[in-house]
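> Only the shape, not the letters, is given here:
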């Protein structure tokens, strides 16, 4: 006799929610029994066994459960939906087309998964990094002028400056892949020639 399955099988998004749910619960040190009690307080009774099945990906999460879980676990529904790493994209999203950050900002509602919207996002990230670079370069000049003498701050600023330069470069690469005309041509051959 042939067995029938009701509905579609659980997809990648369900697996991501399951992993994020377990991580969020463990991050606040809540056991499954306490979690089940808190879920019951919201009016959605579930046993520890049912919650374990959800965390193992053996049972689906509906949207009402998702919002309740997020509240109980002191996080957001978007955080439970967002992948922590790119293993497989969320259900319905083409594989290999978007990077982890793009999927995360999409889940958080910061950008649509369209070329235009992602180009806008990366352009904003690029210019934000450039602004931060200028800020930290100005701070570094204060230390070079001898007005400030604390080498601890200088080391911290050098780290931040390197981090923002890496962010600028990553944003530039992704933006150029999406829209080669999005940024002006560099003014000179220096690494910071892009304004």
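Yep, that arrived. Because the structure is a prediction, the values reported are computed rather than measured.

> make it CA atoms for all contacts and neighbour counts henceforth
Noted.

> Just want to check the distance between the residue positioned nearest the centre of the chain and residue 86.
Geometric centre of the chain, nearest residue: residue 104, 3.9 Å, by C-alpha atoms, centre = their mean. Using C-alpha to C-alpha, to the nearest Å, one gets 10 Å for the distance from residue 104 to residue 86.

> Quick one: list the elements packing against the longest helix anywhere in the chain.
Counting residues, the longest helix in the chain under DSSP state H turns out to be helix 115-144. In terms of contacts (3 or more C-alpha pairs under 8 Å, 6 or more residues apart in numbering; DSSP states H and E), helix 115-144 is packed against helix 151-178.

> So which bits of the longest helix of the chain are buried?
Applying a neighbour-count criterion of 16 or more other C-alpha atoms under 10 Å, one finds 118-123, 125-127, 129-130, 132-133, 136, 139-140 buried in helix 115-144.

> in the helix or strand where residue 17 lies, what's buried?
Residue 17 is located in helix 12-27, with elements delineated by DSSP states H and E. Within helix 12-27, the residues scored as buried using 16+ other C-alpha under 10 Å are 12-22, 24-25.

> How much space separates the nearest residue to residue 45 once chain neighbours are set aside from residue 19?
Spatially, and ignoring its direct neighbours in sequence, residue 45 is nearest to residue 39 (6.1 Å; C-alpha to C-alpha, 6 or more residues apart in numbering). Separation of residue 39 from residue 19 (C-alpha to C-alpha): 18 Å.

> Next one for the comparison:
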């Protein structure tokens, strides 16, 4: 990946490109085969575009992400995060990282990543992030406490609420 790009891939973009390549190769699919699968579901990405995604030379937008997950037969989070625990915090943004398991719980809407998340606020947080659960199911689900996360800009983020 060229480091002089105006808008280089961030850590999650790097995960996506690596996971697309890993899954395509695991399934013994050529770039042309993945491209044909994408075309069949209405998301045209030519083999050259897929090659550029895997090389980190083309960004993946939200529609690409969903289509790639569908044709590679995985969930969207399976493209966003490392497949295996790297044994160190996972970067979610250039200045934000959490433990691998916490990252997975967060993308599944099971826990917040913010250490300052008010424990009382977790029920509405989960209701927003798991809209398929009814109120009874939400209350029955065990809560995993938010874990401390590493973020250099946390103090700056705290003041970015409405009206700031």
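Noted; the coordinates are in hand. Fair warning: this is a prediction, and the values are worked out from it, not measured in the lab.

> what's the closest of the buried residues of helix 12-27 of structure 1 to residue 60 of structure 1?
Nearest to residue 60 of structure 1 among the buried residues of helix 12-27 of structure 1 is residue 14, at 6.5 Å by C-alpha to C-alpha.

> wouldn't that closest one be in contact with residue 58 here?
No. Under the criterion of C-alpha atoms under 8 Å, residue 14 of structure 1 is not in contact with residue 58, lying 9.4 Å apart.

> For residue 129 of structure 2, give me its contacts.
Neighbouring residues of residue 129 of structure 2 by C-alpha atoms under 8 Å, 6 or more residues apart in numbering: 109-110.

> ah, wrong one, I meant residue 108 of structure 2
residue 77.

> Quick check: the gap between it and residue 89 of structure 2.
For residue 108 of structure 2, the distance to residue 89 of structure 2 - C-alpha to C-alpha - is 18 Å.

> How about residue 4 of structure 2?
In terms of C-alpha to C-alpha, residue 4 of structure 2 sits 26 Å off from residue 89 of structure 2.

> The two: which is more packed in?
More neighbours surround residue 89 than the other of residue 4 of structure 2 and residue 89, with 17 against 7 (other C-alpha atoms under 10 Å).

> Need the counterpart of residue 43 of structure 1 in structure 2.
Using TM-score structural alignment as the criterion, residue 43 of structure 1 maps onto residue 42 of structure 2.

> how many other residues sit next to that match?
10.

> In space, what's closest to the residue nearest to the centre of structure 1 - neighbours in sequence excluded?
residue 82 is the one closest to residue 104 of structure 1 (C-alpha to C-alpha, 6+ apart), at 5.3 Å.

> now residue 40 of structure 1
residue 46 (6.6 Å).

> I'd assumed residue 35 was in contact with the one you found.
No. Using C-alpha under 8 Å, residue 46 of structure 1 is not in contact with residue 35, being 9.1 Å away.

> which neighbours do those two share?
With C-alpha under 8 Å, 6+ apart, residue 46 of structure 1 and residue 35 have no common neighbours.

> higher neighbour count, those two?
Neighbour count, other C-alpha under 10 Å: between residue 46 of structure 1 and residue 35, residue 35 has more, with 19 against 16.

> Now do the contacts for that one.
The neighbourhood of residue 35 of structure 1, defined by C-alpha under 8 Å, 6+ apart, consists of 25, 48, 72.

> same thing with residue 139 of structure 2?
With contact set as C-alpha under 8 Å, 6+ apart, residue 139 of structure 2 has these partners: residue 123.

> let's see it at 7 Å
Under the criterion of C-alpha atoms under 7 Å, 6 or more residues apart in numbering, residue 139 of structure 2 has no contact partners.

> could you pull out the strands for structure 2?
Secondary structure of structure 2 (DSSP state E): strands at 90-93, 96-98, 150-151.

> what are the ranges of the helices in structure 2?
Under DSSP H, structure 2 gives helices at 11-26, 31-40, 47-54, 62-71, 76-80, 100-107, 122-129, 135-140, 154-158.

> among those, which is nearest residue 93 of structure 2?
With C-alpha to C-alpha as the criterion, residue 93 of structure 2 lies closest to helix 11-26 of the helices of structure 2, at 6.1 Å.

> hang on, the earlier thing: let me know the closest of the contacts of residue 35 of structure 1 to residue 92 of structure 1.
residue 25 (26.8 Å).

> List the contacts of the equivalent of that closest one over in structure 2.
For residue 25 of structure 1, the aligned position in structure 2 is residue 24, judged by TM-score structural alignment. Residues in contact with residue 24 of structure 2 (C-alpha under 7 Å, 6+ apart) are residue 72.

> Fine by me, thanks again.
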